[in-house]
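[1] how would this look folded up:
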Amino acid sequence: MNNPFSEIKELLPFEAAFSLSEIVSVSSESISRLSTEEKRELELCKSHKRQREFVTSRITLKEMARKIGDRQEFQILKDELGQPFGKTNSQEFFVSIAHTDDYVLCGLSRDHPLGVDLEPVDRTVPSRLKHRITHSKETDVASEIPLIRLWTIKEAYIKLRGQGLRMNMNQVQITRESDRMFAKINNDKRAKICSFRLKNNWLAVAYYH
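    Take a look at the predicted model:
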């Protein structure tokens, strides 16, 4: 993909924005761009690494909201399950966030849920964990792609569902149809997966189609 995010957006049945941003430093300038509630949440981040991830994701999402035409004050809040969502005075947004040591990946949509994830291409997943990641019926898929790529695909789907640690990866089944990949759990509605490599990371976007 020459411009993977543009190609993904063309596939989506709804409007969405995506951004892969390098982690920024925590400075007085970056903090000034946060809302009062976001500043309070920043103070609860115990490590400098987590503070940098937090600031980068919030600034990135604010810029994304402006690009899709919302000029109101935009902030990120969390629901009762700890899932992030975007909010202005007049509207709420679906949000998904993922990060590595170097990058933050954000997805934003006005109308439809989505899930994103990324991991470094060179991250090694111990083989002993394979049974915790793979579904019993997806041995072909698991043998065709790197395990860390499969990890991002499933993590994006889990974020789409908003269930986080309440769902095990091996509950999620990935299937292929031609050059397309889908994810589902049991007989629930399946999601489409876009999976690609960018800046030495595996990225995945999950959405209902």
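[2] every contact and neighbour count from this point should use C-alpha atoms.
    Fine.
[3] ok, residue 77 touching residue 88?
    No. Counting by CA atoms under 8 Å, residue 77 does not reach residue 88; the two are 10.4 Å apart.
[4] tell me which element residue 124 is part of?
    Per DSSP states H and E, residue 124 falls between elements, in no helix or strand.
[5] hmm, it is touching residue 148, no?
    Yes. Using CA under 8 Å, residue 124 is in contact with residue 148, at 7.0 Å.
[6] so for those two, which sits in the more crowded spot?
    More crowded of residue 124 and residue 148, by other CA atoms under 10 Å: residue 148, with 20 against 10.
[7] let's see this one next to it:
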Amino acid sequence: MELLNTSSITDFPEHVILGYTEIRSGLSDEMLSEDEQKEWNGFTNQQRKNEYLSARHLFKEMLSVSGLNSDHEIFKHPLGKPYAQNENEKLFVSFSHSKKHVFCAISESVDIGLDTEWLDRKVDQRVVKRILGESEWEVFSDEDPILLWTIKEAAVKCLGTGLRTNLKELEIQKKSEIEFLVRINDEKTFQICSFQELNHQISIAY
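    Below you'll find the predicted structure:
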């Protein structure tokens, strides 16, 4: 497990901790709560089980090295968005998996959504047509599809709906090379910090 040093990343949200680890097999499941055990046992794909367990171990390790209370358990909102809770406080949590790694963002004070993609992943340019609205097309049609995808997915993960939300309903506005705004139907706005590290595009919405 490693914590990502974000001190030099302009516009990275304050009070957010970002960590990552390789997806591992053979990890103990004893630290899972009863509800997590049920969810984990329900997976039939071994890779998905490894991702899930690696994410939970990463979360616990991040609590320990960050000086946060280790008794937080992860729960989910009705649509599946995770958060962590103990008797006294709530933590905002978001996970993202790539080909070989799992990432976790934790915040005590701001709601967050995290998405990551491996930069070497081949993404068809037609993906851009499926996620850009008309007002975005002239500005972003030549942009890297991985950047656009992670920005929008981070936003809907922060919103809590995930891909139930049509990504064309989200409008991206660029403020700098790594800072963006995402508006959803003119009703809600998220700030996005998107940067490249560890051969990944990493986008965090808050």
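[8] now the TM-score, please.
    Once superposed, chain against chain, the TM-score is 0.88 (TM-score structural alignment, normalised by the length of the second structure); 202 aligned residues with a CA RMSD of 2.1 Å.
[9] what do we get in the second structure for residue 181 of the first structure?
    Superposed on the second structure with TM-score structural alignment, residue 181 of the first structure falls opposite residue 180.
[10] what is the burial count for its match?
    19.
[11] please, where are all the strands along the second structure?
    2-3, 16-22, 73-76, 82-85, 90-97, 101-107, 113-118, 170-174, 179-184, 188-197, 200-205 (DSSP state E).
[12] reformat those as TSV; add distance to residue 136 of the second structure.
    Shown next, in TSV, are these (distance: least, CA to CA, whole Å):
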stretch	distance to residue 136 of the second structure
strand 2-3	34
strand 16-22	29
strand 73-76	33
strand 82-85	30
strand 90-97	26
strand 101-107	28
strand 113-118	20
strand 170-174	7
strand 179-184	11
strand 188-197	16
strand 200-205	18
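[13] who's in contact with the match of residue 181 of the first structure?
    By CA atoms under 8 Å, 6 or more residues apart in numbering, residue 180 of the second structure lies in contact with 172, 173, 174, 191, 192, 193, 194.
[14] and the gap between the residue nearest to it when sequence neighbours are not counted and residue 29 of the second structure?
    Nearest non-adjacent residue to residue 180 of the second structure, counting by CA to CA, 6 or more residues apart in numbering: residue 174, 4.5 Å away. Taking CA to CA, to the nearest Å as the measure, residue 174 of the second structure falls 42 Å from residue 29 of the second structure.
[15] go on, residue 194 of the second structure?
    Taking CA to CA, one finds residue 194 of the second structure at 33 Å from residue 29 of the second structure.
[16] between those two, point out the one with more neighbours.
    The neighbour comparison of residue 194 of the second structure against residue 29 (other CA under 10 Å) goes to residue 194, with 27 against 14.
[17] that one against residue 204, yeah?
    Yes. Between residue 194 of the second structure and residue 204 there is a contact under CA under 8 Å: 6.4 Å.
[18] aligned partner of residue 157 of the first structure in the second structure?
    Alignment note (TM-score structural alignment): residue 157 of the first structure maps to residue 155 of the second structure.
[19] contacts only, for the residue nearest to residue 26 of the first structure when sequence neighbours are not counted.
    The shortest distance from residue 26 of the first structure to any residue other than its chain neighbours is 5.7 Å, reached at residue 52 (CA to CA, 6+ apart). With contact taken as CA under 8 Å, 6+ apart, residue 52 of the first structure is in contact with 23, 24, 25, 26.
[20] do residue 120 of the first structure as well
    100, 200, 201, 202 are the contacts of residue 120 of the first structure under CA under 8 Å, 6+ apart.
[21] let's see that with 7 Å instead.
    When contacts are counted by CA atoms under 7 Å, 6 or more residues apart in numbering, residue 120 of the first structure is found next to 200, 201, 202.
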